[in-house]
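Undergrad: Sequence first, then the predicted structure, then my questions.
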Amino acid sequence: MSVRLSSRLARLLNLVPYFIANPGISAADAAAELGVTTKQLMEDLNQLWMCGLPGYGPGDLIDLSFSEESIQVTFSAGIDRPLRLTSTEATALLIALRSLVEMPGMVDPTAAHRAIAKIEQAAGVAAPTSGPADDDAPEESPAVATVRGALARGRALDLTYYSASRDVVSMRTVDPVRIVLVDEHSYLQAWCRSAEGVRLFRLDRIDAATERAEPSTPPERAVGGDEALDLFHDDPSLPVARLLVRPDHIWILDYYPMVRVLDHADGSVEVTMRFATLDWMSRLAIGLGSGVTVLGPDELVGAVTERSRAALAAYRQAREAADEH
């Protein structure tokens, strides 16, 4: 499922219990609390008209009475009904909760551990503990806790962030939007004031975070859309590497922001990849070994060749020193 569809599904599932708990709330107030635009909220409410129980006829579908002044749920289709878990469902939920706890910033770990304990107590022996004891769970880093707190309070942040693609540590002032899960990693989606655009900051690469006194004020388009949820959106200001990838190394396309441009009969593929610094890209190419051949640009070919020769020379010296002893 795409990030856009999964994020909207999560919003839709949360709307019914939210409006049951807040009957008559205005669209503007609800949108502000839910972190979406009023336009997006009204679109989600219209989508709920088509959701409900099997049969999908009158009396089955969710029913609402809503305008921009007031929103009320008149029929919940059972979403507010107490949930009774089977042992299989309880076990699956425990596994999911423990997985979320291991992903920085996705949930409050203390609350998650309390929920795990309650589910295990309710499920009894039918759903045995599926992970390490709560006492052994890793503590949340101060930086991640600060990010979650600032997001909850609607405050801007100062970040010290390591960018793997640029191989640099930078200072950023950002306006947080939300925390998202992309490709099994958790990210802070935020408006970066220096880049003047929406960026994703991987939470385990945030070295330090300081909450500012001023409110988070991202532009409306940053809040309402899924801008920058593609991790490797093209930056035309960066140079482009051209690489030939051997058939047994095609797997690297799943791990690096590479664009497939040509398939060869022998199964190898030519790809392009933008990079920030020549030093970082040449180190990456050397690290991938014989599975990747650098085709261009010329300065990258030269840098890789020079590094390769230096590595071979160092190896020969080490071997000669070992032979002498």
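TA: Looks like it came in fine. Numbering: from 1, shown residues only.

Undergrad: only C-alpha atoms for contact and neighbour calcs from this point on.
TA: Noted.

Undergrad: Now do the end-to-end distance for stretch 262-272.
TA: Criterion Cα to Cα, to the nearest Å; first-to-last residue distance in stretch 262-272 is 10 Å.

Undergrad: Buried residues in that stretch, which are they?
TA: 268-272 (16 or more other Cα atoms under 10 Å).

Undergrad: what do you get for stretch 275-286?
TA: Those would be 275-276, 278, 281-282, 285-286, for stretch 275-286 by 16+ other Cα under 10 Å.

Undergrad: So residue 167 is in contact with residue 280, correct?
TA: Yes: counting by Cα atoms under 8 Å, residue 280 is a contact partner of residue 167 at 6.5 Å.

Undergrad: can you give me the strands for the stretch 51-200 of the chain?
TA: With DSSP state E, counting those that start in this stretch as the criterion, the stretch 51-200 of the chain has strands at 63-66, 71-75, 155-163, 168-182, 185-192, 197-202.

Undergrad: For residue 4, which of those is the nearest?
TA: Closest approach to residue 4 among the strands of the stretch 51-200 of the chain is made by strand 168-182 (10.6 Å; Cα to Cα).

Undergrad: distance between stretch 250-257 and the chain's centre?
TA: On the basis of Cα atoms, centre = their mean, to the nearest Å, stretch 250-257 sits 18 Å off its chain's mean C-alpha point.

Undergrad: next, the one to line up against it:
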Amino acid sequence: MTAPSRASADRLGRLLNLVPYLLARPGIELAEAAAELGVSEKQLREDLELLWVCGLPGYGPGDLIDMAFDGDRVTITYDAGIDRPLRLTPDEALALVVALRMLAETPGTANRDAIERTLAKLESAAGDLTSAPVEVRLPGNADRLDTLRGAVERRHALRITYYTATRDELTERVVDPIRVLVVAGRAYLEAWCRRAEAVRLFRADRIDALTELEEPARLPGEVRLHDLSGGVYQPGPELPLVTLRVGRGGRWITEYYPCEDVRPDGEEWVVSLRVADLAWAQRFVLGLGPDATVVAPADLVERVRQQAAAALDQYS
């Protein structure tokens, strides 16, 4: 969510709670109300001015929220039906409980005490929802993560069988573990890969098998760890640049993947993004179906054309 839309969402929530708040405190001073609501008096006055033009469909006399001012005091005289504080639905409350439980389970999370206090209050308010059959755990089973962490602590090498999604293949390799970390709710092993002769990130849930070896981890003299402040996937200029023309049904990719350029062109968008592998890009484009056409590179255009033609041949 962008800063302007987040500010709008915050203000909407504040406005929905403002009417029942003022109804319970007729004649309250604006300064006192602003202090309790955590906003400036100027912001509160602006919110009240906006409430004055809100109300029920028809938006005529008797439909809009109304209030009376007595100096610096305000009283709601017509609430337009907004007479109760905003309440979470059962689904919303359960979603918050699940998210907080996940956050509490994440290693290295700061302010854990605050999270647990908030979770306790929410679970108390949610009542029977806390007994819902929901189990929260980090991606990758606990045994796998324990083995990974143990290998890091004991500084032992690992033999793993790993699924590489970009190439849709399983590979076996020996790695020297460096650390286990969690990014965006997913657990990763960062390790020196002897096959690639470089530091690599391995998603824990894509490690199909692993064995801790007796031999010690052998790290080069100096290794450069990944900077994950901007996320796991940070495409560099050395990766292939793919340009697609996408229709309305394919625009979601601009929100899901980091794009270098997005340019509207009539009913379509021209989107450029870097990919780790053209084979992955080929499967990705074919998965988008009629909502995407490859513009460049020429190699990808030909790959997609050939596979589409082969698929059509199966129908003849």
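TA: Nice, thanks for sending it over. On a predicted model such as this, the values are computed, not experimentally measured, just so you know.

Undergrad: Out of the buried residues of stretch 262-272 of structure 1, which sit inside strands?
TA: 269-272 (DSSP state E).

Undergrad: need the residues you listed in TSV with distance to residue 299 of structure 1, can you?
TA: Shown next, in TSV, are those (distance: Cα to Cα, whole Å):
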residue	distance to residue 299 of structure 1
269	22
270	18
271	17
272	15
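
Undergrad: Run through the residues that contact residue 138 of structure 2.
TA: For residue 138 of structure 2, the contact set (Cα atoms under 8 Å, 6 or more residues apart in numbering) comprises 102, 105-106, 185-187.

Undergrad: can you map out the strands along the stretch 1-150 of structure 2?
TA: Using DSSP E, counting those that start in this stretch, strands in the stretch 1-150 of structure 2 cover 28-29, 66-70, 73-78.

Undergrad: and the ones you listed as a markdown table, adding distance to residue 240 of structure 2 and mean neighbour count?
TA: Formatted as a markdown table, those follow (distance: least, Cα to Cα, whole Å; neighbours: other Cα atoms under 10 Å):
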| stretch | distance to residue 240 of structure 2 | mean neighbour count |
| --- | --- | --- |
| strand 28-29 | 62 | 16 |
| strand 66-70 | 60 | 15 |
| strand 73-78 | 61 | 17 |
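
Undergrad: Please name whichever of these is nearest to residue 200 of structure 2.
TA: Nearest of the strands of the stretch 1-150 of structure 2 (Cα to Cα): strand 28-29, 60.1 Å.

Undergrad: Report all helices and strands that the closest one contacts.
TA: strand 73-78 (3 or more Cα pairs under 8 Å, 6 or more residues apart in numbering; DSSP states H and E).

Undergrad: Would you check the span in structure 1 matched by the strand it packs on?
TA: The alignment of strand 73-78 of structure 2 onto structure 1 (TM-score structural alignment) covers no residues at all.

Undergrad: angle of that strand against strand 66-70?
TA: If you take axes from the mean of the first three to the mean of the last three Cα atoms, to 10 degrees, strand 73-78 of structure 2 sits at 160 degrees to strand 66-70.

Undergrad: isn't residue 214 of structure 2 right next to residue 156, touching?
TA: Yes: taking contacts as Cα under 8 Å, residue 214 of structure 2 lies within contact range of residue 156: 6.4 Å.

Undergrad: Who has more neighbours out of these two?
TA: residue 156 (20 against 12; other Cα atoms under 10 Å).

Undergrad: and residue 301 of structure 1, how many residues sit next to it?
TA: So residue 301 of structure 1, with other Cα under 10 Å, has 17 neighbours.

Undergrad: try residue 96 of structure 1
TA: For residue 96 of structure 1, using other Cα under 10 Å, the count is 12.
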